[in-house]
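Engineer: Sequence and computational prediction follow.
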Amino acid sequence: MHLVDEPDDRKIHVLPMPRSGGISMAIGAFLPVLIWVPMDNMIRAVHLGCAIIVAFGVLDDVKNLKYWQKLCAQVTGALVVMIYGGVQIRCIGGLLPTVVSLPLTLLFIVGVTNAVNLADGLDGLAGGLALLSFVSIGFLAYQCANTYLALMCIAVSGAILGFLRYNTHPAVVFMGDAGSQMLGFLCVVFTLMLTQANTPYSEITPLFLIGFPIIDTLTVMGERMAKGGSPFKPDKNHFHHRLMKLGLFHSESVVLIYLLQSMFLCCAFLLRFYSNLLNLLVFIGLACGIVFWFYLSQKTRFKFRNGNESILGARSFLARLGGEHLSIRMFFALLKWVFCLVFMAQCLIPQEIPVYISVFSAGAIIAIFYSRFRASIHTKMVLRTSLYCITPFLMYESILYPALWVTHQVMMVHYGALVLLILAVIGTLNLTRRENGFKFNPQDFLIFLVIIVFSALPSSHLNIPELRTVVAGVLILFFSGDVLLGELRKDNTFLDNILIACLSIVMVRGFL
């Protein structure tokens, strides 16, 4: 099908890469909506407009369409959702006449679609930015009882998350124009559906929800026109290119942009009930601050690092702490035994163990023993699956329904052990020399960021305040288990013995 992205002077990758990820994301996003969301004109219009964008995006990935052909497809998709679906910018502090509303909406939809498309310059960048935006839109939609929009955001977020598993640096597949244009189109349409409906949110909120791609695109186009060139001529002056020129590695550049986008999303959440003028002033202030920082960095020739040594010097500091060999042994031993004690505590603290958890534990024990004697079965995959499936249930039961003997002091010791586990993970990751061990990547950071932020929301936004602690504890055990699986030698049965012992306790307690 010739769905291959060839490297050139403007691109970061050096080998041809398949760019079929957009097709997979489209299928993953559309099917759940078709099953769960009732159809009306607006939902049908979103599907039809998005289908046009994806179809022409695939053609562009195969044949490299001319810019005016892509623009025609984007305009057609936008007109479908505007005319058939009724998605329009009708109000910005006051009602807008149709002669202004239609062209303004068309310009905004097409502009943002291209902005997200242009942001697809590093592995995981466009997908991660879109994921942060869709999660935020879905949450705000849920808060104002727009259930259908929230469900559509969840479906798209799930499709992106599955794609990022293979697109995080080093990527093995690209989303192509089909994927990046689809994400940009859905993102801008969903923000208009959120803020132009009967909601109390500011009509300027979409600028924050799509903040970084908008600023990046406007800045690059403005610089091109200032130099007398075409605003649509591609170059390597996007913010992600500049971060790498400042000395950041590929993954570090992506993570820093995630943080900048998160700053805009926090503003969207905090200022959603304030006036349009205040929202606009804050957005302009943040945008000018980011642009000025890049300008100042370029003028002063600032660098984040010299050579391969990070300005943070984390590895060097830990290495000097008693020598690398001693330090890694200390942190790894701490990681192993604290993880063992914390996981054992999850099995003992709950007042009761539901029978279904015991049944699963029995099946996991059998699977672990079976994997030991069958070379064709990957033991680490069985261990990881068992750990991921059992941990959320045990942590939930431990935090919400502890046994009578579990006092406040016992729970404080438990929380302290979780903090100690974090320190052991950080130390191990900074000192390890294993090439095939656990590597913390931008997708891990993205998941960590989303979960921690939503766990830290005021308790009024969560039905059960203790769920924040549950989510944080589950996240810590997940990453600790992954680090252990990456660092333990193949012939070491430490982790599977611990899991067998803990699962046996859970099985017995549930059946008694």
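Structural biologist: Received it, and whenever you're ready, just let me know what you need.

Engineer: C-alpha from now on. contacts and neighbour counts both.
Structural biologist: Fine.

Engineer: now for the helix or strand Arg315 falls within, which elements pack on it?
Structural biologist: Element membership of Arg315 [criterion: DSSP states H and E] is helix 314-320. Contacts defined by 3 or more C-alpha pairs under 8 Å, 6 or more residues apart in numbering; DSSP states H and E place helix 314-320 against helix 324-348, helix 408-431.

Engineer: adding another structure so you can compare the two:
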Amino acid sequence: MNFLAMLGTALCSFILTIIFIPFFINFAHKKKAGQMIREEGPKWHEKKSGTPTMGGLVFDVAIVLTAIIVPLIMNELSVQVLILDFILALYGSLGFFDDSIKLMKKQNEGLKAWQKLLGQIVGGVIFLVVYKLEGLPFTLNVFGWHMNVAWVYALFVLFWLIGFSNAVNLTDGIDGLVAGQAIIAFGAYGIIAHVQHQNDVLIFCLAVIGALCGFFLFNKKPAKIFMGDMGSLALGGALGAVSILVQHELSLLFIGLIFVIETASVILQVISFKTTGKRIFKMSPLHHHFELSGWSDWKIDVVFWSTGLIMAIVSLWIIL
């Protein structure tokens, strides 16, 4: 896949996003469909209340359209790119219902945890069925050592898709943070897919990058729109799926280190509070700890993105 084709793919989703995001923002303002802010969150977040959310709807649609139209034009449409579109759309739909309930009830609680988990499991099972029918290997690449136990790999895939979907969702709490970090992660896997000549997976990654670059223009501080669960759940599930299709699943622990650390901070905070009654962090996820320590949104973004970029470069150097 040449440079012009790659640039054109990213531009396609970028243009679709920047065209329709302003319309969506105006529509949301008219309908008064704004974000409900957590009461226990930092007090200065209250001024963000009412900011349009569910921006993930726009870039999810832009990604899916681009990742279908471009492969069709280039004769690269495959089951792999379609299953990536499916995971993005299904997990995005779960986020849509979650966000919609929050807006209707005017509170920061949407779907129940078991409802969200059930939907994620269903998506994971369908992914596994398609994966099996395509004859793709049920083999986990553990840093060069390959584990060939099908049922263990199947459980791992479910855990991976669900885990990273929720991890990206937890990270989405600072203007621009997830958009920037996801661009870095999908960029790394796009490079891996390019080296492997998996043009279908590369096209999907480029579609995500283009759409998120467009979205970032409106999501950077001060954010005019949030992606909502519809965006973060979809991106996390798709990221996990991409790492599986390029057969470098565990590399996501490093390429997606920021998502891992954010999730770990929540788990450690809960364990510490329930066992000792004390908190490790001022607030979790970790970005809120730095907020309460006096860091600005931009400082948190730059430090987290820099960490993610360094880990992505190191991971690519090891893998490639």
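Structural biologist: Yes, it's here. Everything numeric in this text was worked out from a predicted model, so none of it was measured.

Engineer: closest to Phe454 of structure 1 out of the helices and strands packed on helix 314-320 of structure 1?
Structural biologist: Across those, the minimum distance to Phe454 of structure 1, taken as C-alpha to C-alpha, is reached by helix 408-431, at 19.2 Å.

Engineer: Pull the distance from the closest one to the chain's centre.
Structural biologist: 25 Å (C-alpha atoms, centre = their mean, to the nearest Å).

Engineer: quick one on the thing from earlier: right, so of the helices and strands packed on helix 314-320 of structure 1, which gets closest to Tyr258 of structure 1?
Structural biologist: Among these, helix 408-431 comes nearest to Tyr258 of structure 1, with 20.6 Å by C-alpha to C-alpha.

Engineer: residue with max distance from the center of structure 2?
Structural biologist: Distance from the C-alpha centroid of structure 2, by C-alpha atoms, centre = their mean, peaks at Thr276 (32.8 Å).

Engineer: How about the contacts made by that one?
Structural biologist: By C-alpha atoms under 8 Å, 6 or more residues apart in numbering, the contact list for Thr276 of structure 2 is empty.

Engineer: Quick check: the gap between it and Val266 of structure 2.
Structural biologist: Distance of Thr276 of structure 2 to Val266 of structure 2, computed by C-alpha to C-alpha, to the nearest Å: 15 Å.

Engineer: just to revisit the earlier point, and the helix holding Arg315 of structure 1, which stretch of structure 2?
Structural biologist: Using TM-score structural alignment, helix 314-320 of structure 1 lines up with nothing in structure 2.

Engineer: List the buried residues for that helix?
Structural biologist: In terms of neighbour count (16 or more other C-alpha atoms under 10 Å), helix 314-320 of structure 1 has its buried residues at 315, 318-319.

Engineer: try stretch 64-72 of structure 2
Structural biologist: 64-68, 70-71.

Engineer: quick check, nearest of the residues you listed to Ile310 of structure 2?
Structural biologist: Ala67 (27.9 Å).

Engineer: and that closest one, that's in a helix?
Structural biologist: Yes: under DSSP: H, G, I helix; E, B strand; the rest coil, Ala67 of structure 2 sits within a helix.

Engineer: which residue lines up with Ile319 of structure 2 in structure 1?
Structural biologist: Per TM-score structural alignment, Ile319 of structure 2 is aligned with Arg272.

Engineer: doesn't its match fall inside a helix?
Structural biologist: No: read with three-state DSSP, Arg272 of structure 1 is coil and lies in no helix.

Engineer: Run a quick neighbour tally on it.
Structural biologist: Arg272 of structure 1 has 21 neighbouring residues, counting by other C-alpha atoms under 10 Å.

Engineer: That one and Phe208 touch, don't they?
Structural biologist: No: using C-alpha atoms under 8 Å, Arg272 of structure 1 makes no contact with Phe208, being 9.7 Å away.

Engineer: what is the orientation angle of the helix or strand harbouring Leu387 of structure 1 with helix 408-431?
Structural biologist: Element membership for Leu387 of structure 1, per DSSP H and E: helix 379-400. Helix 379-400 of structure 1 runs at 150 degrees relative to helix 408-431, counting by axes from the mean of the first three to the mean of the last three C-alpha atoms, to 10 degrees.

Engineer: quick one: helix 379-400 of structure 1 aligns where in structure 2?
Structural biologist: Under TM-score structural alignment, there's no match for helix 379-400 of structure 1.

Engineer: okay, now Ser480 of structure 1: neighbour count?
Structural biologist: So Ser480 of structure 1, with other C-alpha under 10 Å, has 23 neighbours.

Engineer: Stretch 259-272 of structure 2 vs structure 1 - mean distance after superposition?
Structural biologist: For stretch 259-272 of structure 2, the mean deviation from structure 1 after alignment is 1.6 Å (mean C-alpha distance after the TM-score superposition for structure 1).

Engineer: Please work out which residues of structure 1 line up with that stretch.
Structural biologist: Going by TM-score structural alignment, stretch 259-272 of structure 2 lines up with residues 213-226 of structure 1.

Engineer: and that stretch, which residues are buried?
Structural biologist: Buried positions in stretch 213-226 of structure 1, judged by neighbour count with 16+ other C-alpha under 10 Å: 213-217, 219-221, 224.

Engineer: just checking, which of those belong to helices?
Structural biologist: 213-217, 219-221, 224 (DSSP state H).

Engineer: any idea what sits nearest the most centrally placed residue in structure 1, other than its immediate chain neighbours?
Structural biologist: The C-alpha lying nearest the average C-alpha coordinate of structure 1 belongs to Leu446 (C-alpha atoms, centre = their mean; 3.9 Å). In this structure, Leu446 of structure 1 finds its nearest non-sequential neighbour in Gly128, 7.0 Å apart by C-alpha to C-alpha, 6 or more residues apart in numbering.
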